[in-house]
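Engineer: The following block contains a protein sequence and its predicted model.
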Amino acid sequence: MPSTGGHMSDIVTERYVVESKQSAAHAPLACSTQHCAFPLHGNHVCVWSPKDPSHQLLTLQGHHHLITAMVFGNQIDPLLLCSASEDYIIMWNMDECREKALKGLTPRGTVLGSPLQTVLCLRFSPDDRALAVCAGNKISMMDVEKQSVLVELKGHQGSVTAVEFCPWQAHTLFSVSEDRSFKVWDFCVGSLIYSSSILTAYPLLNLLINEENQQLVTGSADGQLWIFSLMEGHHYHCVAHVDLRKKKETFTTRRMMTEQYGLPEGHQYHCRYEVDKRGEAEATFPVLNLAHCDLCLPDSQGGGLAPECTTCIWIGSSTALFILNLASFELEAALHLKEFQSLSVQVAGSCAVMNEPISAKAVCILSSMFGSKIAVLEISLSALLSAQQCPRAGRMLSVLASSCVLPTSPLYFGIIKEKFPKLANTKRHAVKSAVEHRPLVFHTKVKSSGYTSAPHMAMFSPKTNIKHNNRRSSKYKNNYKCKEYSESFLPRNLIRQVAVAQAPVAVTCLQFSGDGQQLACGLGNHLSLVFDASLSGAPAAFSGHDGAVNTVCWSHDKRWLLSTARDRTLRVWSVPRTEFVMLLAADAFPKPVASAQFYYMDTFILLSSGPEFCLLKYHIDLCRDDIRRYKPKSRYKPIFRLPTTSAADITSLSAVNDFYSHIILTAGRDRTVEVFDLNAGCSAAVLAEVHSRPVHRICQNKGSSFIAQQSLAYNLFLTTAVGDGVRLWDLRNLRCVRCFEGHPNRSYPCGVAFSPCGKLMACGAEDRHAYVYEMGSSSFLYRLAGHTDTVTEVAFNPAASQLITATLDGKLQLFVAE
């Protein structure tokens, strides 16, 4: 007997339960915006409407054998339902059937044909004029009006499990099969367009087409998902591979570790949080259903860069329902059935989910794997997200300094001279007396202070205090200013390739100077070179390290160049003199210096050593002793040290030097990223499980003095790890907003870079290409060929539409716009 009382909770409500005489282990289920359909007693089609106040169950009879597939049409008027068994394929008009049932008559459907074999999948075309019938390893395209077979598509080696029509390309059909591959068909002429390779060891069960991003999503029986790009020219390139079991573990661990790091200082544990899994069997999550999910993510910080509604999908499995974000490929929510003991179905054999377009609720149908019950659930998305939202920092973080430096801040040492002027001396008295003896002059015209003039409406640009050098050529002064990377200004053309040394040597790091005129690169043979931005002429060589150079960094005024190497030393070089002016020896710190850079408008040197980072106050003196000319007279002094919360060694460090910022980002070997606020002198937030491997590079959107960006865009930063792609993060809400995995990077730590406009991202890859992505898409925009080895580093010119790439065999490539 059906039950409509249901079990109520804030997240899940069981709206309807029915028990069939037949086993419901793999019963076919279907959902539309207003109806739910499922088989009852094996050969009866039952339609239940969650919006109908009477909750009347509409039973449709016509099949004699077990129903194996059913689907609703895409049009609302009229709403069609098609069901299939081994004897008949029947199409039902829902309005006519409901009207006949109210009159006491027996509803009748239209028989489209007799398949004489098991039908596993049915799918209507977008206009409901064609129907794809999957029986065995073939797909039969039927004309709904003429009730005839148009064409049969053969090519799969196993039973076809799912098909989908392409919404933006007429006559295109996608299919997946138990042969573990997907195929693309032109069903109008009956030809095969594309056939993929074998994706996995388990059958592919479901298929979904994401029209917004033009992507194909397919899932297998072992809980694996693949996302392929359907954009023209991408040749069905794999965008991402998702393991549901690993994503679920990461989702759970990240929430627990975030709660742990959010505890008061006296209650924090400086060790990794281990989830107790004793007594739990390791299980996979077979992908039983894929459906669209219109999810509006809560933004407590306000002013998000992402659109209000994020593209997500429902993933139905045997023991849980997941919401996967197709931008970041991260789980937004996980609903485990065992957490709701009152539900009638705890382990599902089949599943169907429908997200209502406007309402914040979803309807889910589950059939029992080990019983005969079928249940209809109503899920509240807002309650689900609220219950599983990770706790965040109490205040909004921002790269842009929003307050003055506190006297207790370590950054106060950088402005102490301004706050506390020197005592008066004889020179200042002389100046003062000279001013006092000047005659008093009354001007007839006084220059306006500007308060009465109209306000200047300009975009935010943090580099407002830059003193431009008069030596800058007119090429950079006029050619690029305020130009963005539009379609006609993308650096695509390879115009120059230069070898950095006679013998092959790896290029380990690249960085342009702030004016875009010079390029510094570190090599694996202890040298640092400075090229002209056009890679013409002989480079300036900086020799002194005894190991491979790890880091090169320009000062804000372009006078100094900082480098670190595997010989555990840090050197500061004078760029005009090509000689080092300051040296931090190997014994200056107990552990090797992993990262270093200039910080706070060249006020400090910021470096990481082991599990802590350090601020150095330095003074560069170019004078030399006549006797000890080899020994520079520059000096430095450590003024602040701070360890990471987990005490893990720092693998990467990043901070903005082009404008005043209090934020420092560090990445640890425990796969965390920690945010430090130096104005408060403490840790502000910890991001757990950022990648599946330790992060080897953090790249912030630092902008350029030649182009303006929105102020919120400076809060974006990239992280990359070997074998785990590149991820884009928003500092304000501490969320991963997009993931880029369309480039091969399995063994070598390749570099990443922001474009000056902040709209593009470039990265190296191991297939001898450099990839360029748009921030609004996980599929690459284009890729650059012409390399002879793995692309290790990339760098955008801040003053021109240029991109320079470096390879493992020691070559630099210059790409410019057409």
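Structural biologist: Structure received. Numbers count the residues shown, from 1 in each chain.
Engineer: contacts and neighbour counts: CA atoms only from here.
Structural biologist: OK.
Engineer: Residues touching stretch 531-549, excluding its own?
Structural biologist: In this structure, residues lying in contact with stretch 531-549 by C-alpha atoms under 8 Å, 6 or more residues apart in numbering are 496, 498, 508-509, 512, 516-520, 522-530, 563-567, 569, 573, 578-580, 797, 814.
Engineer: Name the residues of the top helix by length along the chain that are buried.
Structural biologist: In the chain, with assignment by DSSP state H, the single longest helix is helix 244-261. Within helix 244-261, the residues that count as buried by 16 or more other C-alpha atoms under 10 Å are 244-245, 247-248, 250-258, 260-261.
Engineer: do stretch 1-12 as well
Structural biologist: Applying 16+ other C-alpha under 10 Å to stretch 1-12 flags 6-7, 11-12 as buried.
Engineer: from the residues you listed, which is closest to E487?
Structural biologist: Comparing the buried residues of stretch 1-12 against E487 with C-alpha to C-alpha places I11 closest, at 45.9 Å.
Engineer: Pasting the second one now:
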Amino acid sequence: MKCEAEQTQGLQMEEPQEISSTEGGCVGDIVIEKFLIESKKSTPHVQLACSMQHSAFPLDGNELCIWNTEDPSQQLLALRGHHQPISAVAFGNTATPRLICSASPDRVIMWSLDECREKVLEGLIPRGTVLGTLLGKVLYLRFSPDDRVIAVCAGNKILVVDTESQSTLVELEGHQGPVTAAEFCTWRAHVVISVSEDRSFKVWDHRVGSLIYNSPVLAASPLLSLLVVEGSKQLVTGCAEGQLWIFSLVDRHHYRCVTRVDLRKKRESFSTRRLDSNPGSLPEESRLPSAHELAKGDDVEVTLPVLGLAHCELSLGLASECGLLSSENTSCLWVGSSAGLLILNLANFELEAVLHYKNFRNLSIQVAGSCALRSKTSDGKAFCLLTSMFGNGIAGLKVDPTALLRCQQRPTLGTRLSVLPSSRVLPTSPLHFGVVESSAQPARHRQPAARSVVKDQPLVFHSKVRSSGYTSAPHATMFSPKTNIKNDCKRSSERKNSYKWKESPVQNSPPTRLSRWLAVADGRAAVRCVQFSGDGRQLACGSANHLALVFGADLTGTPAVFPGHDGPVNTVCWSHDGRWLLSVSQDGTLRVWSVRRTELALCLGKDLLPKPVQSAQFYYIDTFILLSSGPEVQLLTYHIDTCKDEIRRYKPKSRGRAVVRLPMTGAVEVTSLSAVNDFYSYLVLTAGRNRTLEAFDLNVGRSAAVITEAHSRPVHQICQNKGSSFMTQPSQLYNLFATTAVGDGIRLWDLRTLRCERRFEGHSNRCYPCGIAFSPCGRYVACGAEDRHLATATLDGKLHLFVTE
């Protein structure tokens, strides 16, 4: 019989120490090594455990050591009962009683921490409850949310053991390799999910012992870790080659794969993005090693095996400070690897911070063999428990995510971009062209009148002379055509109609049922583009049969047809006042149509646009036409004259002229273009063939920002949250825009931070460019897919995929 002090005799535990960076600098508050213990036997590949107040790990092979993370003054508690090396440790989920389970090839033992500590204080030997014997090598243990059952991953099967009766309820068999991890679904207590070295995961109903879902082979290396995210209802699993797979656990999604994350590439892009944004402003201590530097190291560091996963809770204040779009808590993930710790944002699947062990001076463990993480302790920091890959050391680290994010956040721009203008138009701005021309035009007519002198003129100097009628016989008037078309020659400031505007409630949910279906054309002529008018009463579409059509919003009646193009119509756009319709075709022409008269009002061809037009729209409340042609963004001023001259009908009076041409950085072809026309805005967003996004400020007539490698493929559509006349939005929401690329899903960006804030994947979009659109309320983004389904996702990240038939 030994006391606690005698049981822990011989343990080499060092005092807590601050760890400084090898690059130099004051970053000691990021990581603090709380303790370091040297074990007699190496334990590189074991399951470690961390709870809110304790951490547990095997010591000297067959002893279970428990350390209080909240009260380091308490001595280590060593529990003996195993005869063979311990391979897995897990804490229970309930506070009373506090349970812990340990497993070795000879037995599985469950301990009550409170009882064990009382026994030690009384001078007795603590004893646990044996749940099973001779089960083989157990790689993983996991308690259910209520601690009533525990999943024991022994070999190729999972044993579900009742903690009260100590009996095995069911054995789940089906994996072709050793089971490496298992998790219970918190919102469905009867569901348990497991991953294995056979590179697949399975979903079980442990109450009846049946298999619910069996995934295909995911990777070329074994799956090592698993985490169930309750907030977004997702499954995250990682493999030995540094890749993460994220699946949706929503019932209707049928375990659809949302995305795959390559941690090595994400780490390289994270380092490159921070260095490229502003290399001179980064402190030396926050510099991350480049890809070339990492390649010089060992293979273990390059592959980044996923040893542990845990939630990372960030407060709203920190999220706002670091530029993270969040509602209450930013959904992030701690990823523990052999080389360091990474923070992955589950909203955009990008790395927010990277902590390399070798970059910190005096850190005892440089390469980890196993890792356990606790996301939040009483002081708001994370606790990490490590074992050495090549030594016998076991270390406990306190990591401050706030200091880590502040040290590695992207440098802010000098001027924050915004769709809403913050200053008036400059006199040298290209946008001032329309203002100057309109104000100077009357003065140009008045000046010759003041200097005019009397000149000799013919007796009849009128341009039109009425006939006297003497040479023609009298005739009766059959009908009188309406000739008062003065309003068509001017831009009316108010639309005269009887339609009443009605505010739409913000709480409206997206439509989920098919309301009406209509065949646009005979045969298989594809509809290439659609757009509602500003009042929502008309719908324009361009088709592959060279026609532009305008329907009523309810798709009833005969549509208005606008013929004239010699190629498929790729773009249709309404003017702000709803009187004009712009269309762009593959024939290289841009046409503006009069919606009222259903006739052509302006045609711009190859004489003005030598290169094909990819996209075009009205801009600056119909003052200009904005288009992309080749590698340039062009701003055109136009004049539409609907007054007909019966004598010179062959000579069109409508015309257009280029005001400014802005080339993209790198002189690459523009693939998409977007700007706000419903209110005055200076910013124009473009996407290039080299996968970059570029924002132009037309108030100064130059590029304002460039985002490199926005997608893995060229962006084929930029969609801004332009709002609606039927709904009011906060001004900050107008700075959000979405982009989409073939095979790379949808990404939501914020102009204020120039970073991807949300990422929506999992829908079928591998070969064909599918369109996206914002809802009028700004809460949803919708996209089409190749499987003829429509997906609608909320922007707050709570629901990533909502499929409607």
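Structural biologist: Cool, got the structure. This structure is a prediction, so every number in the text was calculated from the model and none was measured.
Engineer: S3 of the first structure maps to what in the second structure?
Structural biologist: Taking TM-score structural alignment, the alignment pairs S3 of the first structure with E14 from the second structure.
Engineer: how close does that match sit to F35 of the second structure?
Structural biologist: According to C-alpha to C-alpha, to the nearest Å, E14 of the second structure stands 5 Å off from F35 of the second structure.
Engineer: now swap in L799 of the second structure and tell me
Structural biologist: In this view, L799 of the second structure and F35 of the second structure are 41 Å apart by C-alpha to C-alpha.
Engineer: likewise L211 of the second structure?
Structural biologist: Distance, L211 of the second structure to F35 of the second structure, using C-alpha to C-alpha: 43 Å.
Engineer: Look at the two and report which has more neighbours.
Structural biologist: Set L211 of the second structure next to F35 and count neighbours by other C-alpha atoms under 10 Å: F35 wins out with 21 against 17.
Engineer: what residues are up against that one?
Structural biologist: By C-alpha under 8 Å, 6+ apart, the contact list for F35 of the second structure reads 13-16, 395-397.
Engineer: Show me what it aligns to in the first structure.
Structural biologist: Match for F35 of the second structure (TM-score structural alignment): Y16.
Engineer: what's downstream of the helix or strand encompassing that match, the next helix or strand?
Structural biologist: Secondary structure from DSSP states H and E places Y16 of the first structure in strand 12-19. Counting by DSSP H and E, the element after strand 12-19 of the first structure in chain order, helix or strand, is strand 30-31.
Engineer: quick check, distance from that next one to the centre of its chain.
Structural biologist: On the basis of C-alpha atoms, centre = their mean, to the nearest Å, strand 30-31 of the first structure sits 31 Å off its chain's mean C-alpha point.
Engineer: tell me how far stretch 352-372 of the second structure is from the chain's mean position?
Structural biologist: Taking mean C-alpha positions (C-alpha atoms, centre = their mean), stretch 352-372 of the second structure and its chain are 28 Å apart.
Engineer: any idea how far K644 of the second structure is from the residue mapped onto A765 of the first structure from the second structure?
Structural biologist: With the correspondence set by TM-score structural alignment, A765 of the first structure lines up against A785 in the second structure. Here the criterion is C-alpha to C-alpha. By it, A785 of the second structure lies 46 Å from K644 of the second structure.
Engineer: do the same with H432 of the second structure
Structural biologist: Here H432 of the second structure is placed at a distance of 30 Å from K644 of the second structure (C-alpha to C-alpha).
Engineer: go on, L555 of the second structure?
Structural biologist: Separation of L555 of the second structure from K644 of the second structure (C-alpha to C-alpha): 33 Å.
Engineer: In terms of neighbours, single out the busier of those two.
Structural biologist: For the pair L555 of the second structure and K644, the greater number of neighbours falls to L555 (15 against 12), based on other C-alpha under 10 Å.
Engineer: helix or strand for that one, which one?
Structural biologist: Using DSSP H and E, no helix or strand contains L555 of the second structure.
Engineer: That one -> the first structure?
Structural biologist: By TM-score structural alignment, L555 of the second structure lines up with L535.
Engineer: ok, now S196 of the second structure?
Structural biologist: Aligning on TM-score structural alignment places S196 of the second structure opposite S177 in the first structure.
Engineer: can you check I150 of the second structure too?
Structural biologist: Counting by TM-score structural alignment, I150 of the second structure lines up with L131 in the first structure.
Engineer: burial count for the nearest residue in space to that match that is not next to it in sequence?
Structural biologist: Leaving aside its sequence neighbours, L131 of the first structure sits nearest to F124 (C-alpha to C-alpha, 6 or more residues apart in numbering; 4.6 Å). By the criterion of other C-alpha under 10 Å, F124 of the first structure has 25 neighbours.
Engineer: next one: the one 3 residues further on
Structural biologist: Applying the criterion other C-alpha under 10 Å, we find 10 residues in the vicinity of D127 of the first structure.
Engineer: before we move on, the earlier item: what's the match of S196 of the second structure in contact with, if anything?
Structural biologist: Taking C-alpha under 8 Å, 6+ apart, one finds 137, 156-162, 203-205 in contact with S177 of the first structure.
Engineer: same thing but at 6 Å, please
Structural biologist: 158-161, 204 (C-alpha atoms under 6 Å, 6 or more residues apart in numbering).
Engineer: ok, and the most crowded of those?
Structural biologist: Per-residue neighbour counts (other C-alpha under 10 Å) across these peak at L204, which has 30 neighbours.
Engineer: Give the aligned equivalent of that one in the second structure.
Structural biologist: Aligned by TM-score structural alignment, L204 of the first structure pairs with L223 of the second structure.
Engineer: Which residue, other than its chain neighbours, is closest to its match?
Structural biologist: Nearest non-adjacent residue to L223 of the second structure (C-alpha to C-alpha, 6+ apart): C239, at 4.1 Å.
Engineer: Which position in the first structure pairs with that neighbour?
Structural biologist: Checking TM-score structural alignment: C239 of the second structure goes with S220.
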